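Asker: okay, sequence plus prediction incoming.
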Amino acid sequence: MATVRLVPTVRRRRLGGTLRRLRNEAGVSIDAVSEGMAWDPSKLSRIENAKAHLPVKDVARLLSHYKVTDSAVITALEGLAQDANKTGWWTTYGNVVADGYKDYIGLEEDAASTHIYAQGLIPGLLQTGAYAREIIAGTAPHLAPDDVAALAEVRKKRQAILTDSSRPNGPLKLWAVIHEAVLSYRSAAQPSLMREQLRHLLDMTDLPNMTIQVMPKDAPAHPGMVGPFHVVRFPSPWPTVINLENIRGGYFVEGTDDVQAFESGFELIVAAALPVDDSRETIKKIMEGTPS
């Protein structure tokens, strides 16, 4: 399976990779383009490999060598070039936030929508603070209490994209399919934890950009049984990225055929899950049977 390990300068990597693809599709060499731009050949190579900055004023001129005239593509690349060197709010947490997690948050910030199949946990974008702290402490027992609190804070800050209308594409559109077993988690230390978490899920279903479905325990076999994943979609011309999670963090899948497999898999997961209204009733029923 084709995978790409993104680095912290994720926007710069996306810009460089797109420029390389467009150059290859145009069938022109680095030397030829560099001559036309009056650049040293090493400059374009460094830009494509995310090791050099591309000034916004040079984007359209560079794209003209690739015969790219679509104004939407040019504008998108100019925007990415402008933001390529910006550091995200998550960088202020230093090494507490692992590089792979920083990469994912950076992608999430630019995304138009995210489709998630959650098999063992409530998705981070839908977690309450108390649930986040307990889950982080339980799944990463090596972390100090201060680090657990910091990561829970990061998780809550991520959730701002669900209601931020100032984003270029508006609030992130989130479609989450959550396995029913996840809703039945019980905390020995905090008996009311899940009641609060389930109430939060119900509240989130009121948002127009939110779709939440429950995968019932008696659902037929479906692709999600293999494991959880995120389908992260961006405005054109950026390709969709898949994020796969495991106990050591996550990694990205970007190959066209691989992405299509996960997108098709998510459609089958949606079909196997309860309809939205039935899912809401299931969450409410489980919540009402949970200690307050």
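Answerer: Yep, it's here. Residues are numbered from 1 along each chain as shown.
Asker: going forward, measure contacts and count neighbours with C-alpha atoms only.
Answerer: Noted.
Asker: which SSE is the residue most central in space within the chain in?
Answerer: Taking C-alpha atoms, centre = their mean, the centroid of the chain lies closest to Glu108, which sits 3.9 Å from it. Secondary structure from DSSP states H and E places Glu108 in helix 99-110.
Asker: Val232 is in what secondary structure piece?
Answerer: Element membership for Val232 (DSSP H and E) is strand 229-233.
Asker: next, the buried residues of that strand.
Answerer: Judged by neighbour count using 16 or more other C-alpha atoms under 10 Å, the buried positions of strand 229-233 are Phe229, His230, Val231, Val232, Arg233.
Asker: and what of stretch 117-135?
Answerer: Using 16+ other C-alpha under 10 Å as the test for burial, stretch 117-135 gives 117-119, 121-129, 131-135.
Asker: among the residues you listed, name the ones in strands.
Answerer: Those of the buried residues of stretch 117-135 mapping onto strands are Tyr117, Ala118, per DSSP state E.
Asker: before we go on, here's another structure to hold up against the first:
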Amino acid sequence: MPRDIDPSLNRRRLRIELRKARENAGMTQRDAAKALEWSLSKLIRIEAGTVSLGVTDLRALLQLYEVADPQLVAELEDAARGSKGQSWWAQYSDVVSPQYALYLGYEGSADVIRMYNPVILPGLVQTADYATALLSAMTPETRLRQQVDLRLTRQERFFDGDDGPEIDIVLDEASVRREIGGASVMRRQLDHIQELAQHPRVTLRLLPFSAGAHYSVTTPFILLGFKDDDDLLYLEGPGGGLSSRDDLDLMASYQECFEEISAIAYEGDRMSELLATVRESLDNG
């Protein structure tokens, strides 16, 4: 399905343009909040893209920042009207943490998504059977169906249709050899990976055991790239979440790690051959 304009994307457009306008006006967040007699926290939330913005408040900001371009004003007013309402994942709110909801908002507007998981297959490549088997080991039965549906809906939004980001995934040999759900589930899962590798916006690589240790050998991570904003890092796991844009050293470490493992990972025919070898071992097991 095409990626419709989610409220979180409109809030992101407002966040970028309003921060740029404030900085062009030579004002700090505290200056702007004081001039409008707003609380500082209100302005911070608007510029963080975590709340919707009414047209009246938008116009007050644009007037303060002396933004007068009719086309830009009209576009931002449309974005403000579209910043309200529920995001696509609202129906899964029982199983989406606040941190993950924030991530999904950014993911939906990314131009490039790069990811690596050293232990299991990333959610974007999982089949329904694999996801069910994996999540059943850690999710209450009452929430299992919702968790699986969330993953499948997320996949549909990226892979069904011509529009969407470039997706670059490095799989780990450990993840394709770990039998989640048994041999038959894994055979179908490996076939699915082979099919997904043919998608025009997807690049799949496979990091072999022989690669040895590297910076993220124990940590799954996702890098989101934007044409009009700084990259974002999402560290997966119980203690994970979006990193601060100000933590440049941490971001650089994971960017370098992704480049390093991508350079030594198998791709194309070599990846397909290793996947076929793993599948054959399942047939003979």
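Answerer: Nice, thanks for sending it over. Computed from a predicted structure; not experimentally measured.
Asker: Arg13 of structure 2 - nearest residue in space that isn't next to it in sequence?
Answerer: Spatial nearest neighbour of Arg13 of structure 2, chain neighbours left out: Ala79 (7.2 Å); criterion: C-alpha to C-alpha, 6 or more residues apart in numbering.
Asker: please look at that neighbour and Leu14 and confirm they touch.
Answerer: Yes - Ala79 of structure 2 is within contact range of Leu14, at 6.8 Å (criterion: C-alpha atoms under 8 Å).
Asker: not counting the helix holding Glu108 of structure 1 itself, show me its contacts.
Answerer: Helix 99-110 of structure 1 is contacted from outside by 6-11, 88, 90-91, 114, 158, 161, 232, 234, 243, 249-251, using C-alpha atoms under 8 Å, 6 or more residues apart in numbering.
Asker: all helices for structure 2, in order.
Answerer: Per DSSP state H, structure 2 carries helices over the ranges 7-24, 29-36, 40-48, 55-64, 70-81, 98-107, 128-136, 141-159, 173-177, 183-196, 248-264, 268-284.
Asker: can you name every helix or strand that the last one contacts?
Answerer: This points to helix 268-284 of structure 2. Contacts defined by 3 or more C-alpha pairs under 8 Å, 6 or more residues apart in numbering; DSSP states H and E place helix 268-284 of structure 2 against helix 173-177, helix 183-196, strand 202-207.
Asker: and it, which residues are buried?
Answerer: Neighbour-count burial for helix 268-284 of structure 2 flags Met271, Ser272, Leu274, Leu275, Ala276, Val278, Arg279, Leu282 (criterion: 16+ other C-alpha under 10 Å).
Asker: for those, which one is nearest Leu64 of structure 2?
Answerer: Met271 (56.0 Å; C-alpha to C-alpha).
Asker: the closest one matches what in structure 1?
Answerer: In structure 1, Met271 of structure 2 lines up with Ser279, judged by TM-score structural alignment.
Asker: contacting residues around that match?
Answerer: By C-alpha under 8 Å, 6+ apart, the neighbours of Ser279 of structure 1 are Ile212, Gln213, Val214.
Asker: among the residues you listed, which one has the most neighbours?
Answerer: Within the contacts of Ser279 of structure 1, neighbour counts (other C-alpha atoms under 10 Å) peak at Val214, which reaches 28 neighbours.
Asker: what about it, distance to Asp258 of structure 1?
Answerer: Counting by C-alpha to C-alpha, to the nearest Å, the gap from Val214 of structure 1 to Asp258 of structure 1 is 25 Å.
Asker: cool, Trp90 of structure 1 as well?
Answerer: 29 Å.
Asker: quick one, which of these two is more surrounded?
Answerer: Relative neighbour count places Trp90 above the other of Trp90 of structure 1 and Asp258, with 18 against 15, counting by other C-alpha under 10 Å.
Asker: quick check, that one in contact with Glu153.
Answerer: No - with contact defined as C-alpha under 8 Å, Trp90 of structure 1 and Glu153 do not form a contacting pair (10.2 Å).
Asker: circling back to that earlier point, what's the local residue count around the residue nearest to Arg13 of structure 2?
Answerer: Number of residues near Ala79 of structure 2 (other C-alpha under 10 Å) recorded here: 25.
Asker: run through the residues that contact it.
Answerer: For Ala79 of structure 2, counting by C-alpha under 8 Å, 6+ apart, the contacting residues are Asn10, Arg11, Arg13, Leu14.
Asker: and the equivalent of Cys257 of structure 2 over in structure 1, what is it in contact with?
Answerer: Correspondence of Cys257 of structure 2 to structure 1, assessed by TM-score structural alignment: Gly265. By C-alpha under 8 Å, 6+ apart, Gly265 of structure 1 lies in contact with His222, Pro223, Gly224.
Asker: just give me the match in structure 2 for the last one.
Answerer: Pairing criterion TM-score structural alignment: the partner of Gly224 of structure 1 within structure 2 is identified as Ser216.
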